[in-house]
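A.B. asks: Pasting the sequence and the predicted coordinates here, then a few questions.
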Amino acid sequence: MDKATWLGLLVGFGGILLGNLLEGGHMSSLMQLTAFIIVLAGTIGAVMVSSSEKDLKTGLHLAKKAFQKEESDAKKRIQEIVDCARIAKKESLLSLEARINRIDDPLFKGVLRNIVDGVEAETIRDIFETRIETEEEEMLAGAKIWTDAGGFAPTIGIIGAVLGLIHVMGNLTDTSKLGAGIAVAFVATVYGVSSANLLFLPLGNKLKRKVQSISREKQMVLEGGLLIASGMNPVVLEQKLFAFLNEEQK
């Protein structure tokens, strides 16, 4: 569980609710089903129109990562790369063929396969850097649906406010309906602005950073494979790969 995400949501939304209570407001005044439906359905519809089906699926899948503690396998990958470097240094690059099927990481497995097959290092770099960049673009497109939602939600909230005011203006003679209409108008705006700035935009930004971290680890794996092919000393190779890690990963 990512404590920062959960705590941030608690502090953000909790602070608004607490402030409302301190001002003499009531929880029931913020619970407007009509306003909620307008903002939620409108935002979802706008995001669906502006994104592809693949981006939507990727974005929903990535959203889980924002609420889960990041478990990095970077150190495990480095150890695996160093072990392969020792084997190659002690025996030969061809001796790595027997180890390929025992490797879990598909990227490292693909890099080693090309190395064993004698593909030139520059060609390997071009192939897998392009693959990493493509995967990163796809994940960033998925993360973008949340920042898009953050852009649409306040506007949808304003639409809800206008609809509420239209309802009020149409029932000026019926004073019993004025309060409900005005409540929907203002609450819809609160829903739109708060969901955008406390949920959608922060979520999108966090996912972008996680995508960048994933791509950096993939770049580390590729670099490790190429260093094996160059015959670099395993000790030096390990030091170079550790430079890719942040302090928490180290």
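C.D. replies: Looks like it arrived, so ask away.

A.B. asks: Only C-alpha atoms from now on, for both contacts and neighbour counts.
C.D. replies: Fine.

A.B. asks: Pull the residues that contact stretch 24-38.
C.D. replies: Residues outside stretch 24-38 that contact it (CA atoms under 8 Å, 6 or more residues apart in numbering) are Leu17, Asn20, Leu21, Ile156, Gly157, Gly160, Ala183, Val184, Ala185, Val187, Ala188, Tyr191.

A.B. asks: Then stretch 228-245?
C.D. replies: Here stretch 228-245 has contacts from 74, 78-79, 81-86, 88-89, 93, 115, 121, 216-217, 220, 223-224, 227, 250, using CA under 8 Å, 6+ apart.

A.B. asks: can you tell me which of those residues are in strands?
C.D. replies: Residues of the contacts of stretch 228-245 located in strands (DSSP state E): none.

A.B. asks: Against that first model, consider the following:
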Amino acid sequence: MKDLANAVGIGAALGVIMLANILEGGSPASLFLLPPMLLVFGGTLCVAVAGGTMSDARNAVTSVRTALFGKVASSADVVPVIVSLSDAARREGMLALEGRVADIDDPFLVKGVTLAVDGVDPDELRDILEAELHAKKAVDKHSAKFFTDAGGYAPTIGIVGTVMSLVHVLENLADPGALGHSIAAAFLATLWGVLSANVLWLPIAARLKRLSELECTRMEIVIEGVAAVQAGANPRVVAQKLKSLLPVQEQVGEAA
């Protein structure tokens, strides 16, 4: 099931900001000026790309959808599957698991069980699975870093835009009637810089980090579960061990 916390939170925050602007007598349309928005969003994304590699930038683009509409990985769901595999392995042997792989919808667990059935050495099997876990952590870390960097750059880019606009204001002091509008427009760049950092970029980065934590916890449970199955551990012991590795909120759900 998709978790829309990020999309709902960002949308609600923007709605609250617009509502506050209206209650203060402002017009939402006055905030949407193309030059300051182009400078802040375009400049922020460009310098964020400059701080990494093109591969990082491509991964960041695809990770936006994950942040906004991604599923939250439940570690608790995989526990009964591993326990049933443990029970089958003790009763019928490891080769009996070969026919059960097709019914597993977790690719990482399928990979671990397949390697175990193929007779891969337990230490080597753990090394293979942990290497994949570390690789995932590295990819997720760089995706989140892209948006963390953008959140750091945006306010400064906004200040740059404000200074540029104020320079133009000072160049046109001969027209006092236009000064108020020009100064107000100048500060929009700072507004969008601070707003985009704290309402868009940083929340997306935090969301990606959280999803990565949950997915990596699930992978760690799979690694321990496959190792226990391969060792022929008692299914009850396997269940208790894996449940102890669950996040606290999922342990409470299991207890309930």
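C.D. replies: Okay, I see it. What you are looking at is a predicted structure, and each value in this text was computed from that prediction instead of being measured.

A.B. asks: Can you give the structural similarity as a TM-score?
C.D. replies: TM-score for the superposed pair, counting by TM-score structural alignment, normalised by the length of the first structure: 0.89. Supporting figures: 250 aligned residues with a CA RMSD of 2.2 Å.

A.B. asks: Helix or strand for the closest residue to Asn59 of the second structure other than its chain neighbours, just tell me which one.
C.D. replies: Among residues not flanking Asn59 of the second structure along the chain, Ser143 sits closest, at 6.2 Å (CA to CA, 6 or more residues apart in numbering). Using DSSP states H and E, Ser143 of the second structure maps to helix 122-171.

A.B. asks: ok, how many other residues are close to the residue nearest to Asn59 of the second structure?
C.D. replies: Using other CA atoms under 10 Å, Ser143 of the second structure has 25 other residues around it.

A.B. asks: is it true that it touches Ser55?
C.D. replies: No - with contact defined as CA atoms under 8 Å, Ser143 of the second structure does not count as touching Ser55 (9.9 Å).

A.B. asks: Run through the helices of the second structure in chain order.
C.D. replies: For the second structure, the helices defined by DSSP state H occupy 5-23, 34-37, 43-50, 54-69, 78-92, 107-117, 122-171, 179-186, 188-196, 202-231, 235-244, 248-255.

A.B. asks: superposed on the first structure, where does the fourth one end up, distance-wise?
C.D. replies: When the first structure is superposed, helix 54-69 of the second structure averages 2.4 Å from its matched positions, counting by mean CA distance after the TM-score superposition for the first structure.

A.B. asks: which strands and helices sit next to that helix?
C.D. replies: helix 5-23, helix 122-171, helix 202-231 (3 or more CA pairs under 8 Å, 6 or more residues apart in numbering; DSSP states H and E).

A.B. asks: check contacts around the residue at minimal distance from the centre of the first structure.
C.D. replies: By CA atoms, centre = their mean, the first structure has its centre lying nearest to Leu207, at 2.1 Å. Neighbour list for Leu207 of the first structure: Leu62, Ala63, Lys65, Ala66, Ala143 [criterion: CA under 8 Å, 6+ apart].

A.B. asks: what about 10 Å?
C.D. replies: 59, 62-66, 139-140, 142-144, 146-147, 201, 213 (CA atoms under 10 Å, 6 or more residues apart in numbering).

A.B. asks: Pull up the gap between it and Gln249 of the first structure, please.
C.D. replies: Separation of Leu207 of the first structure from Gln249 of the first structure (CA to CA, to the nearest Å): 18 Å.

A.B. asks: got it, and Arg131 of the first structure?
C.D. replies: Following CA to CA, the distance that separates Arg131 of the first structure from Gln249 of the first structure is 24 Å.

A.B. asks: ok, now Leu21 of the first structure?
C.D. replies: 42 Å.

A.B. asks: now do Leu18 of the first structure
C.D. replies: The value you get for Leu18 of the first structure to Gln249 of the first structure, if CA to CA is used, is 37 Å.

A.B. asks: pretty sure Gly42 of the first structure is touching Ile158, no?
C.D. replies: No - the pair Gly42 of the first structure / Ile158 is not scored as a contact, 11.1 Å apart, by CA atoms under 10 Å.
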